[in-house]
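S.K.: one predicted model, sequence on top.
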Amino acid sequence: WLWSIHRHKATLSAAPNFAYELCLKNIRDDDIRGLDLSSLRMLVSGAEPVSPSTIERFTRRFEKYGFRPEAMAPVYGLAESSVGLAFPPVGRLPIVDRVEREAISREGVARPVKKKDAASVEFVACGRPLPGHQIRIIDQSSWELPERREGRLQFKGPSATKGYFRDEEKTRALFDGEWLESGDLGYIAGGDVFITGRTKDIIIRAGRNIYPHELEEFVGNIEGVRKGCVAAFASSDPGTGTERLIILAETRIEDTEHLDALRNRISVAATDLLELPPDEVVLV
């Protein structure tokens, strides 16, 4: 991929977040000696949650090969809008919004903070609606929310679908008047859209929202866990009336003692991040 950009002097290319992680993990300096990425005007990251850490590390690693930080472009789109819906201006550095974890998870308020620690969480700006398109954030009563309030993301525009082929039930659920449901949660700040998660993926535990993709990335960085092979999900608990937090992680470790130690490290790390322990850690 990178050598193709080099050979053809490509100015635009795109990949999901995991592709950038693969580049960081698998490409050795000897493999790309002489590589030149300076032709790129925009390198798009989308199709799945964009990690602030990934774009920062990719930029730092490949800057010496001509990659310009302002070429990195986190975007937002979905099939129901013919893929593209929001893009940042060409040549703008990526924007990462650091907000108070407690405020966003309990109140749905994206309150900015300066300090990067366990009490904060970061989201990447995915740009602004393409010309002729609109995005709004609404609450559970379909009232439009102001800036920095998390809610359901809806959209409309000339690229929006008319519905699902031969599926009237799903089509009815897709539309809210003239607006379409994205299935995503997010907020708007400074004109940019920030995606916080999928509506169906959010885990609600002890009155707060837990964002699985953030926890999965965090656990994936623990030694012994296969990066990109972690799933955090909820399992309803009728006894308590809340959801149990389950972390499933792949590992190549087979020794029982080492597996127990890894399970404990994951539990401690998750507790440090969320201030809530997982109910179960499963290693496969």
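M.R.: Thanks, I have it.

S.K.: please make it C-alpha for all contacts and neighbour counts, starting now.
M.R.: Will do.

S.K.: isn't Val282 up against Leu245?
M.R.: No: assessed by Cα atoms under 8 Å, Val282 is found out of contact with Leu245, at 11.1 Å.

S.K.: these two: which is more packed in?
M.R.: Under the criterion of other Cα atoms under 10 Å, the comparison of Val282 against Leu245 puts Leu245 first, with 22 against 13.

S.K.: distance of that one from Arg152?
M.R.: 23 Å (Cα to Cα, to the nearest Å).

S.K.: and for Thr54?
M.R.: Taken as Cα to Cα, the span from Thr54 to Arg152 is 26 Å.

S.K.: these two: which is more packed in?
M.R.: Using other Cα under 10 Å as the criterion, Thr54 and Arg152 rank with Arg152 on top: 23 against 17.

S.K.: counting neighbours, what do you get for the closest residue to Leu12 other than its chain neighbours?
M.R.: The shortest distance from Leu12 to any non-neighbouring residue, by Cα to Cα, 6 or more residues apart in numbering, is to Met42 (5.1 Å). By the measure other Cα under 10 Å, the count of residues near Met42 is 24.

S.K.: quick one: buried residues of the longest strand seen in the chain?
M.R.: Looking across the chain with DSSP state E, the single longest strand is strand 179-189. Residues of strand 179-189 classed as buried by neighbour count (16 or more other Cα atoms under 10 Å): 179-180, 182, 184-188.

S.K.: could I get those as CSV with distance to Val96?
M.R.: Output for those, formatted as CSV (distance: Cα to Cα, whole Å):
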residue, distance to Val96
Trp179, 28
Leu180, 27
Ser182, 22
Asp184, 19
Leu185, 17
Gly186, 14
Tyr187, 13
Ile188, 13
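
S.K.: name the nearest of the residues you listed relative to Arg205.
M.R.: Leu185 (17.1 Å; Cα to Cα).

S.K.: list the helices and strands the helix or strand just after the longest strand of the chain packs on?
M.R.: Following strand 179-189 in sequence order, the next helix or strand is strand 192-198 (DSSP states H and E). Contacting strand 192-198 under the criterion 3 or more Cα pairs under 8 Å, 6 or more residues apart in numbering; DSSP states H and E are the following elements: strand 120-124, strand 179-189.

S.K.: would you format these as a markdown table with distance to Leu12 included?
M.R.: Shown next, in a markdown table, are the helices and strands packed on strand 192-198 (distance: least, Cα to Cα, whole Å):
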| stretch | distance to Leu12 |
| --- | --- |
| strand 120-124 | 20 |
| strand 179-189 | 26 |
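
S.K.: ok, and here's another one to check against it:
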Amino acid sequence: MIFMSVYIEKYSTRAQELLKYMRDIRLAATRSENWATYDEQFRLKIEKNPNLSWGNIHGEYWLLHITSPTVHNSVSVQSQGYRTNTQNRGNYNSNAATLSNNRTHKKSQGLSGGTISSYISGVSYHHKIQGIQDTTKFFIIGKALEGIKRIQGGKRNDIRAPITVQLLSDMISCLDKVCKNKYEAALFSAVFSVAFFGLLRVGEITTSKSKSVINGSNLTISDILVRRKVLELRVRWSKTDQKGKSVTLLIPENGKNYCPV
């Protein structure tokens, strides 16, 4: 209080800013015992850069020292598991403590640093689209992700076996024994062979409940044209074609049991 009185007397033009700052400090004192640390760091910041306004809360310092890590904010659609375990529900406005806790939760699930970064990118998108401060860019979040990647030692080996031509042939040969009827066997045979020779992702040849049939991104009979010894397949949408410009694939006949034509 004494410091503020002296400062206001010396810089009368900034009195309004200082009054706002005093209000913020009183609020901080009611929320956390670390309010003095926030005050100290904020003053050091002002000392280094006198042009900063006393009237604006320093977002990163406030979230680090004042905001409780149990604040009930959700982080993203992808973080549903974390919200369920911690009862963290609400809107998409996430503070740094919540994001840090979510990052720890994801690491405990055995996810890689790259996967966690993808989830954090989803959080960032929802912040930006709503015009909210993007807390994912805070220093402590970036360092946490960097630490996870360093501990994990870079890329992890993919233990999944690749689908070879021989494996594809064996899978199709077994369909009659595991499918309910000939139609189902023919359906899976077509899906397996077209996806293999068309180099398609799962989402490019299948649909899900979360994707409406009306949106025009699903594969339909009109996208398929069988010419002499060639199958023409129009892919309306893909991971690398988010605007739906579409591309046509030409898959030749091969005369084997796994032939897509």
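M.R.: Perfect, thanks for sending it. Only a predicted model underlies this, so the values are computations on that prediction, with no experimental measurement involved.

S.K.: please state their TM-score.
M.R.: After superposition, the two chains reach a TM-score (TM-score structural alignment, normalised by the length of structure 2) of 0.28; 127 aligned residues with a Cα RMSD of 6.3 Å.

S.K.: so which of the helices and strands packed on strand 192-198 of structure 1 gets nearest Asp260 of structure 1?
M.R.: Across those, closest to Asp260 of structure 1 is strand 120-124 (Cα to Cα), at 28.6 Å.

S.K.: in that closest one, which residues are buried?
M.R.: 120-124.

S.K.: related to what we said a few turns ago, in terms of secondary structure, what does the longest strand of structure 1 contact?
M.R.: Against strand 179-189 of structure 1 (3+ Cα pairs under 8 Å, 6+ apart) you get strand 134-138, strand 151-156, helix 168-174, strand 192-198.

S.K.: output those as TSV; include the columns distance to His258 of structure 1.
M.R.: Listed next are these as TSV, based on distance: least, Cα to Cα, whole Å:
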stretch	distance to His258 of structure 1
strand 134-138	46
strand 151-156	42
helix 168-174	47
strand 192-198	33
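
S.K.: tell me which of those sits nearest to Arg205 of structure 1.
M.R.: Using Cα to Cα, the nearest of these to Arg205 of structure 1 is strand 192-198, at 15.5 Å.

S.K.: next secondary structure element downstream of the closest one?
M.R.: Using DSSP H and E, the first helix or strand after strand 192-198 of structure 1 is strand 203-205.

S.K.: other residues contacting that next one?
M.R.: 209-212, 233-234, 242-245 (Cα atoms under 8 Å, 6 or more residues apart in numbering).

S.K.: how about a cut-off of 7 Å?
M.R.: For strand 203-205 of structure 1, contacts defined as Cα atoms under 7 Å, 6 or more residues apart in numbering pick out 209-211, 233-234, 242-243.

S.K.: select the longest helix from structure 1.
M.R.: When structure 1 is parsed with DSSP state H, its longest helix is helix 256-274.

S.K.: show me what counts as buried in that helix.
M.R.: 259, 262-263, 265-267, 269-270, 273-274.

S.K.: ok, so of those, who is nearest Arg172 of structure 1?
M.R.: Taking the buried residues of helix 256-274 of structure 1 together and measuring to Arg172 of structure 1 by Cα to Cα, the closest member is Leu274, at 36.6 Å.

S.K.: now do that closest one against Ile203 of structure 1, distance only.
M.R.: 12 Å.

S.K.: and what of Ala231 of structure 1?
M.R.: Applying Cα to Cα to Ala231 of structure 1 and Ile203 of structure 1 gives a distance of 12 Å.

S.K.: of those two, who's got more company?
M.R.: Ile203 (23 against 18).

S.K.: once you drop chain neighbours, what's closest to the more buried one?
M.R.: Ile210 is the one closest to Ile203 of structure 1 (Cα to Cα, 6+ apart), at 5.0 Å.

S.K.: could you do Ala269 of structure 1 as well?
M.R.: Closest to Ala269 of structure 1 by Cα to Cα, 6+ apart is Val219, at 7.2 Å.

S.K.: what is the host helix or strand of Arg26 of structure 2 packed up against?
M.R.: Using DSSP H and E, Arg26 of structure 2 sits in helix 15-31. If you count contacts as 3 or more Cα pairs under 7 Å, 6 or more residues apart in numbering; DSSP states H and E, helix 15-31 of structure 2 packs onto helix 35-48.

S.K.: following the helix it packs on, which helix or strand shows up next?
M.R.: Next along from helix 35-48 of structure 2, by DSSP H and E: helix 59-65.

S.K.: packing partners for that next one?
M.R.: helix 35-48, helix 96-108.

S.K.: check which element follows that helix along the chain.
M.R.: Trace forward from helix 59-65 of structure 2 with DSSP H and E and the next one is helix 80-86.

S.K.: in that next one, what counts as buried?
M.R.: So helix 80-86 of structure 2, judged by 16+ other Cα under 10 Å, has buried residues 82-83.

S.K.: ok, stretch 187-196 of structure 2 next?
M.R.: Buried, per 16+ other Cα under 10 Å, within stretch 187-196 of structure 2: 189-196.

S.K.: buried residues in whichever strand or helix holds Gly122 of structure 2?
M.R.: Element membership for Gly122 of structure 2 (DSSP H and E) is helix 113-129. Using 16+ other Cα under 10 Å as the test for burial, helix 113-129 of structure 2 gives 113, 116-117, 119-120, 122-127.

S.K.: which one of these sits closest to Ile224 of structure 2?
M.R.: Gly122 (34.3 Å).

S.K.: wait, Ala14 of structure 1 sits on Val44?
M.R.: Yes: under the criterion of Cα atoms under 7 Å, Ala14 of structure 1 makes contact with Val44 at 4.3 Å.

S.K.: and the two? Which one has more around it.
M.R.: Shown here are Ala14 of structure 1 and Val44; by other Cα under 10 Å, Val44 has more neighbours (20 against 16).

S.K.: does Gly77 of structure 1 count as helix, strand or coil?
M.R.: strand (DSSP: H, G, I helix; E, B strand; the rest coil).

S.K.: need the contact list for it.
M.R.: 83-86.

S.K.: rerun that using 6 Å as the cut-off
M.R.: Residues near Gly77 of structure 1 by Cα atoms under 6 Å, 6 or more residues apart in numbering: 83-85.

S.K.: ok, and the most crowded of those residues?
M.R.: Leu85 (26 neighbours).

S.K.: tell me which element that residue is part of?
M.R.: strand 83-87.

S.K.: helices or strands next to that strand in the packing?
M.R.: The elements that strand 83-87 of structure 1 packs onto, with contact taken as 3 or more Cα pairs under 6 Å, 6 or more residues apart in numbering; DSSP states H and E, are strand 76-78, strand 128-129.
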